[in-house]
Each structure stands twice: as structure tokens, then as C-alpha cells.
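Student: Sequence and predicted structure are below.
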Amino acid sequence: MPIGKMKKHKEMLQHPVLRPHLPETHWFTDSRTSRMLNTYSSVFIKPNHGSGGSGIIRVKRLKKGYEVRRGSRRKIVRFRFVLKAIKSYQKTRHMYLVQRGLRLAKYHGSIFDTRIYLQKPGRKWVISGAAARVAAPHKYVTNYHKGGHAASLYRVLFSLFKHNRTKADAYYRRISELSVIIAKTINQRYPIRELGVDIAIDKKGRIWIIEANSHPGHMLFTQLSDPTMINTIMGNKRLIWK
């Protein structure tokens, strides 16, 4: 059974380096969700067990009311009906989290985040792959299975910071450092050998840890023109599972 999102979030929350990079996240309840909607301009409601961006609901504050959206389905409702609209998109057998929404930075007009693929083929965690995940037009998730596509992470950072190589290098290093800390932290509690870490940058340049996936997919890396990362991932998989 994959490790639930909340368990991994709680492990990361214990680490003083990771804590400032974690968006507010709680179990979904009516009262907590209402409070967060009053605090933030958007929230995301996610299944505790789920991957590929499936089942994610976004609630966004509008000038009048709220937009509740799951995939291509959407409703515009007043605040007093927002919880009812959310629940109409939830699956009753799933437990859900509510997480602060972020105003993500964009690349060529689409939001993006980063996927860092970590593996432990021996005694140490290594970063086998690092890519930007660029959302399909008008999508609010970047996942490969929801139309997101891979781009060179360094190229995206270089563009984001207006060709400032020093800044792009610093962000690449920081994202890499945080990813390794995340893998080590979760691994202290759970016997994992692979981890996919999703890290975002908001419009103000702040780094956020969205989540960590204990059964990461690798198809994103097949989209990169350079096959080095996917070859490294597959090579390490053979070492891990032999």
C-alpha cells in the first residue's frame, strides 16, 4: 500500500529545514476548509491516496463566489454552497486533504513545478532525474497524466530568472538539497528506495514542497530530448529490484 500523503507531510513537518517550505495542509473537514477559504485565494482538495493528479479539486475565490473545479467539470457557487459543491466531486470511499493553493510561476504562459526523481540503489540517496513539469494550457495541475509535459529544469529556471545564471544555479541547488533531505527524512520512518518530489516556485520566487510520491512514475523523463536521466532511472531500478 502506498504511503498516504498526510503521513509523508507529517514526517516532513518535523524537519526544521523543510517546515518553512510546506504549504498549510490538513485533513479535509468542513470547518477547516471554510477557514482556509477565508484565508487563501484558493485551496486544493486532494485524495490522501492518489497519483497522477487524479481526483484533485481546486476551489478558487472569484469576485463574486467561488469556482469549484475538478478536471474539466466546474461550478460557480456562493460561499454557503461551496462545501456542497466540493463534496459533489469527492468519492465517498476516499479520505481527502485540504492544502493551501499557490500562485505558481509560469513558463511560456503555463504554470510549472519541478519533479525530482530520487533513488537509493546503494546506501545513499541520489538524484536520478530532475525536470520541470509544465501544465497543459488552462490546466491547474502539471501532472504528466493530465497533459503536463517535461522541460529542462535548468532551462526553465534560466528563463524564469531572466537569464540570471547565478540565480538559476542557486535555485537548482536549493531544490536538489531539499529533495535529498525529504528522501532521507521519509526514509527514516518508511522503507522506501525511490521517491518523486514535487517542488514549486511561486510568483514571488518562494520555494514550496507540494508533495512526495513513494511510487513515482518515470514516463515524464522519456519526454526529455537527452536520454541520460531516463537511462539513469532505469539503470538504478534494476539495481534496486535485482
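Tutor: On my side now, so go ahead.
Student: CA atoms for contacts and neighbours, from now on please.
Tutor: OK.
Student: can you tell me which helix in the protein is longest?
Tutor: helix 165-187 (DSSP state H).
Student: which helices and strands does that helix pack with?
Tutor: helix 5-13, strand 110-119, strand 126-134, helix 153-160, strand 194-201 (3 or more CA pairs under 8 Å, 6 or more residues apart in numbering; DSSP states H and E).
Student: who touches that helix?
Tutor: With contacts defined as CA atoms under 8 Å, 6 or more residues apart in numbering, helix 165-187 is touched by 8, 11-12, 15, 18, 116, 118, 125-127, 153-154, 157-158, 161, 193, 195, 197, 199, 207, 212.
Student: Buried among those? Need that as a selection in ChimeraX.
Tutor: Buried subset of these, written as a ChimeraX selection, criterion 16 or more other CA atoms under 10 Å:
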select :8,11,12,18,116,118,125,126,127,153,154,157,158,193,195,197,199,207,212
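Student: Put this next to the previous one:
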Amino acid sequence: MVASLGRLNGCKTGSNDDLLGKTSARSMCLLTLLIIILLFLDEKWSQAHILVQGHHGDSLYFSAYAKQKEESPLTMKYKSSIIQSKWKKTQWLLKDSYFLKYVPHTLPFNKKNLSAMLDDYSSVFFKPTNGSGGINIIRIRKTDRGYLSQMNATETSYSTTNQLYNDLNRFAGSRSYLLQKGIHLAKSNGKPFDIRVMVQKTRQGDWVSTALFTKIGSPNKVTTNYTQGGTVRTFSETMNGTDFSPTFIPQLESKLKRLGVAVGNNFDRHHKGFQELGLDVALDQTGKPWILEVNTRPQIYPLKALKNKNLYYKILSYGKHYGRFK
């Protein structure tokens, strides 16, 4: 598991500086991040490193990360295929007419697609094609004066699409990014949330939706990810805090479980070897589910933070036959 321990936003370098900025600014940023690591690092973590994430507006973005001893999903050796490209997985879904109404409009990042998406939608997300953990995701919103981008708690204003594109393109560098229509999330007790649908194969090779749980967004963040300060809750607890009717909630649960199984069958038609998948599903304010992305190495360690760990152990019980033990 890789967790974001902290992020220093707004290390001002001046508009004429290069990526690393002046020596004094760079030294101050790095010193502050070393302090962050010293403050947060304890016996639960085995490694730490600093990542220069890029330049956005007139700020440098650095992150301090630590690797927990317990779990590292991409290197865990159980038998289940891994596909990292969000674009490839989105294309698989869009080839099946069943999923067209469940997938938000998504396109590769380029200038033409950015202009088109901003013409059509009030909110657009800029996300790495191969990213995970909610890292490096930027939300873009239209305003009366142009556009407002937000990465974590830092906001930057732009008066033109060209200015926005140039900044995003510089931030992306050589990395591939996607643009996705923003979904106005439903709220539970006033906080936005999305839903994780865990699907696993039985020993007989049939897909089963084994767990539903939610991720409650942290204030001033653009994603609900646990590693970005989000909180994990049970599906029923979260839904009981919404304005949806008591009869709607079990109907939604059944729909999400069917959706998970359908995604599993779809993925099997495109690639062999999947044993588990984790759907990230946004629920809009009308109660419609939207598949934001499908994880082929879904992390379950946040479930151990729940008082009742039945979901965690249920997933492990299904995972034993393909070698997942944590």
C-alpha cells in the first residue's frame, strides 16, 4: 500500500522559474517535506520518499509517501490479471451497449477534447491514465470569469481555455491523462461519497459481488480516496445518511451487485485471468450510478478500519482459492 502522508501545496517559485524553481524555494520545500515524514513516520511504515509531482499554476507540487509494511497491491503475488490503463478498461465497457448509460463521458486529454468537454459540462476531471489512489487528479470547473482548477485544496483561476490547457499540458509532461465528465455526488450527512463494489470469482469461475462499501470525501479534496483523507463506511450506514427513500436503498444495492457481475463478464471477454475487480461507482443526486473506473488490484486494507471487519474477512474467504490472504 502506498499512502499519501502529506502534500505541500503552493511552494511559490514565480512564473519565470523552471520546474524546480530557485534554490532557496526548492530547499524550503524539501526541508518542509522531510519534517512531514519525520512527523508521520512510525513503525507501521517501512519506506518513504519524496515525489515532485509537477508544476500547476505558479505552485510546485510535492508529496511525501510511505509504504506500509502490510500490503502493496501492485506487487502482491496472488493470481489475478492486472490492467493499469483506465482508458483501455473504459473502452472495454463502452463496446457493450449495456454500459453506455453507466459510464461518464471520458476522452484522452488533448486540446481539442478539453475544449469540447468544457463546452458540454460544468465540471471535468483531469486524471492520470495509469494513476491510483486519487493522486494527481485535478477538478476543473467553469466560472463566470473562465475556469477554476483544484488539486487537493489548491485552486488556480484561468481566464481562457488556452491558459488552462497549457498549464495542464505542462503538468502532465510525458504522462498520459484522461478527461472525464464530473458527477455531482450524492451526500451522506452533508458529505460527498462514492461506492466501491467488490466482485470476485468463485472456485467454479462465476462472478459474485461480495462487498459494497463507501468512501466519504474529506473536506476541500477533489477525490474520496482513503489515501487522500477519505473515510471508509459501510454501505448501509452511508445510505441511511442520505435523502433517498428506504425502499430505494435495497433496490440500489441489488442494481450495484448486478452491475459488478456484468463488468466481470465484460472484462473476461477482453482479457483472461481476472479473479477480482473493484468498481468505483459515483452516485449522483438523482440516485443514478456511474462507473468512474474499474480497479484490477482493488485494495481492501481500509476495511480493517471498520469496527465490524466482516466485509474484510468475507473478501479474504472468497480470495483464498486464488491466493489472496490479505
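Tutor: Structure's in. What do you need? Quick caveat, the model's predicted, so the values are computed rather than measured.
Student: Trace the longest helix of structure 1 over to structure 2 and give me the residue numbers.
Tutor: Using TM-score structural alignment, helix 165-187 of structure 1 lines up with residues 246-268 of structure 2.
Student: and the matching stretch, which residues are buried?
Tutor: In terms of neighbour count (16+ other CA under 10 Å), stretch 246-268 of structure 2 has its buried residues at 249, 252, 256-264, 266-267.
Student: Could you dump the residues you listed into TSV and include distance to Asn225 of structure 2?
Tutor: TSV is the format used below for these (distance: CA to CA, whole Å):
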residue	distance to Asn225 of structure 2
Ile249	23
Leu252	22
Leu256	19
Lys257	21
Arg258	24
Leu259	21
Gly260	20
Val261	23
Ala262	24
Val263	21
Gly264	22
Asn266	25
Phe267	24
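Student: thinking again about what came up before, just give me the mean distance for the longest helix of structure 1 relative to structure 2.
Tutor: For helix 165-187 of structure 1, the mean deviation from structure 2 after alignment is 1.1 Å (mean CA distance after the TM-score superposition for structure 1).
Student: Let's verify the counterpart of Pro2 of structure 1 in structure 2: helix, strand, or coil?
Tutor: Applying TM-score structural alignment, one finds that Pro2 of structure 1 aligns to Ile83 in structure 2. What DSSP: H, G, I helix; E, B strand; the rest coil gives for Ile83 of structure 2 is coil.
Student: Not counting its neighbours along the chain, what's nearest Ile83 of structure 2?
Tutor: Thr296 (6.2 Å; CA to CA, 6 or more residues apart in numbering).
Student: what's the burial count for the equivalent of the one you found over in structure 1?
Tutor: Counting by TM-score structural alignment, Thr296 of structure 2 lines up with Ser214 in structure 1. When counting by other CA atoms under 10 Å, one arrives at 24 neighbours for Ser214 of structure 1.
Student: Thought Leu195 was touching Ser214 of structure 1, still the case?
Tutor: Yes - between Ser214 of structure 1 and Leu195 there is a contact at 4.8 Å, judged by CA atoms under 8 Å.
Student: Where does stretch 180-194 of structure 2 end up in structure 1?
Tutor: Using TM-score structural alignment, stretch 180-194 of structure 2 lines up with residues 99-113 of structure 1.
Student: again but with stretch 314-321 of structure 2, I slipped
Tutor: Stretch 314-321 of structure 2 corresponds to residues 232-239 in structure 1, going by TM-score structural alignment.
Student: Pick out the most distant pair among the buried residues of stretch 246-268 of structure 2.
Tutor: Ile249 and Phe267 (27.0 Å; CA to CA).
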